[in-house]
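>>> got a predicted structure plus its sequence, pasted below:
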Amino acid sequence: MEVLQPVKEQKANRVINVLAIAIPVAVAVLLGIRQKVDLGNWTSYLPHINGVINSVTSVLLLLGLYFIKQKDIQAHKLTMLTAFTLGSLFLVSYVLYHLTNDSTPYGGQGWIRPVYYFLLISHIVLSVVVVWFVLRAVYFALSGQILKHKQTVKYAYPIWLYVSITGVIVYLMIKPYYLH
């Protein structure tokens, strides 16, 4: 894979900062739309697809760590870019589901209910935070700024892994309450 030529740091930071704000704001606005769009029953399967995407992303993140510890840069790069691509697909699928379907209420009772909401809220908050870190990590890697990439990944990786794994756990916890 060819390394991108570094662009002006200020311009790259501006683009990353705008995206890191625009993506969560756009998702929040789209999720706030109460009038649902009817695209057919197939959209009711999107949460299950999202569960698979998050599961695969979690595995890819762990493989990416393994490959970099083995000093297999090409495998690491391919694995991490695949995880990034899956994260982008997840985002599209998540928004599409919520534009077309009402949110599913969690039906669990007792001690598991606060556990579910703790995981859900921490997952949502950190999924907003991680966008900025992941965009920076990808930019630094693709522009050949490996030291800055490593410094960013120190924070991006554990947050991204947490968001990915808790996405799977939250999905498994709410899965029994989906209508389809």
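Now that the structure is in, tell me what you want to look at.

>>> going by C-alpha atoms from here, please, whenever you check contacts or count neighbours.
Fine.

>>> let me know the outermost residue of this structure.
Most distant from the centre of the chain: Gly110, at 29.1 Å, with distances by C-alpha atoms, centre = their mean.

>>> sec struct for that one, please.
Secondary structure assignment for Gly110 (DSSP: H, G, I helix; E, B strand; the rest coil): coil.

>>> helix or strand: which one has the spatially most central residue of the chain?
Geometric centre of the chain, nearest residue: Gly87, 4.4 Å, by C-alpha atoms, centre = their mean. Here Gly87 sits within helix 73-100, counting by DSSP states H and E.

>>> repeat that for Val115.
Val115 belongs to helix 112-142, assigned by DSSP H and E.

>>> which of the residues in whichever helix or strand comes after that helix are buried?
With elements assigned by DSSP H and E, the helix or strand that comes after helix 112-142 is helix 146-174. In terms of neighbour count (16 or more other C-alpha atoms under 10 Å), helix 146-174 has its buried residues at 149, 152-153, 156-157, 159-171, 173-174.

>>> check it against this one:
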Amino acid sequence: MSEQVALREKRFNRWIAVVSVVIPLVVALLFGYKIPDAEPLSFLPPIYAGINGITAILLVWAVVSIKNGKRELHQKLMTTCIVLSALFLVMYVAYHMTSESTKFGGDGFVQYIYFFILITHIALSILVIPLVLITYSKAYLGDYAKHRKWAKFTFPIWLYVAVTGVVVYLMISPYYVH
């Protein structure tokens, strides 16, 4: 590895570390803040759940594309997934800054399933931030061997987060107050 590439990778790693800490902290802070007298953005949950669904489909399509040697398509799909994930996050925070959190109304075994999915979804959504950024940076820097190694861990976690985002929405949607 050349000195210039090593320097670029070091810079990327610093930014990845900062972003990976700042995003969850900012989301947690904004999640607890309500905009006074704001109109609830109650139309957003099905939209951002749909974005999660589209992200899941595009993630699978991207893997199929790269396995078929379509690197440019793979790159475009993965970049789109990152943009969609950022868009999801903005909508999610906007919704929670204008609306009260919805409580899950189910009980019994279904409630345990819901909370298991929700907790793993949230925990892995925090973990996936640095994984996605590291994996993406490896490809950006042209280190495709390391990109592939990181992608083997990143892909299933990101896919789980995207799919469970839809599942959480479907499970809680009957309890939304409109």
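It's in. Since the structure is predicted, the reported quantities are computational estimates derived from the model, not experimental observations.

>>> burial measure for the counterpart of Thr104 of structure 1 in structure 2, as a count.
In structure 2, the residue equivalent to Thr104 of structure 1 is Thr102, according to TM-score structural alignment. When neighbours are defined as other C-alpha atoms under 10 Å, Thr102 of structure 2 has 13 of them.

>>> and what of the one 5 residues further on?
Neighbour count of Asp107 of structure 2, defined by other C-alpha under 10 Å: 10.

>>> can you check Pro24 of structure 2 too?
The burial count for Pro24 of structure 2: 15, using other C-alpha under 10 Å.

>>> ok, now Ile122 of structure 2?
Ile122 of structure 2, neighbours per other C-alpha under 10 Å, totals 14.

>>> got it, and Tyr97 of structure 1?
Tyr97 of structure 1 has 23 neighbouring residues, counting by other C-alpha under 10 Å.

>>> go ahead and confirm it touches Ser44.
Yes: the criterion here is C-alpha atoms under 8 Å, and Tyr97 of structure 1 meets it with Ser44 at 7.0 Å.

>>> picking up where we left off before, pull out the buried positions in the helix holding Val115 of structure 1.
Across helix 112-142 of structure 1, burial judged by 16+ other C-alpha under 10 Å covers 116, 119-120, 123, 127-142.

>>> now swap in stretch 80-97 of structure 1 and tell me
Buried residues in stretch 80-97 of structure 1, counted by 16+ other C-alpha under 10 Å: 80-84, 86-87, 90, 93-97.

>>> tell me the average deviation of it from structure 2 after fitting.
In the superposition against structure 2, stretch 80-97 of structure 1 averages 0.6 Å from its aligned positions (mean C-alpha distance after the TM-score superposition for structure 1).

>>> quick one: that stretch to chain centroid distance?
Centroid displacement of stretch 80-97 of structure 1 relative to its chain, using C-alpha atoms, centre = their mean, to the nearest Å, is 7 Å.

>>> repeat that for stretch 100-114 of structure 2.
How far stretch 100-114 of structure 2 lies from its chain's middle: 22 Å, per C-alpha atoms, centre = their mean.

>>> from one end of it to the other, what's the distance?
Length of stretch 100-114 of structure 2, first residue to last, C-alpha to C-alpha, to the nearest Å: 19 Å.

>>> against which helices or strands is the helix holding Gly87 of structure 1 packed?
helix 9-32, helix 46-69 (3 or more C-alpha pairs under 8 Å, 6 or more residues apart in numbering; DSSP states H and E).

>>> pick the most deeply packed of those helices.
Greatest average neighbour count among these goes to helix 46-69 (a mean of 18), per mean count of other C-alpha atoms under 10 Å.

>>> which ones are touching the counterpart of Tyr169 of structure 2 in structure 1?
Aligned by TM-score structural alignment, Tyr169 of structure 2 pairs with Tyr171 of structure 1. Applying C-alpha atoms under 8 Å, 6 or more residues apart in numbering to Tyr171 of structure 1 gives the contacts 47-48, 51.
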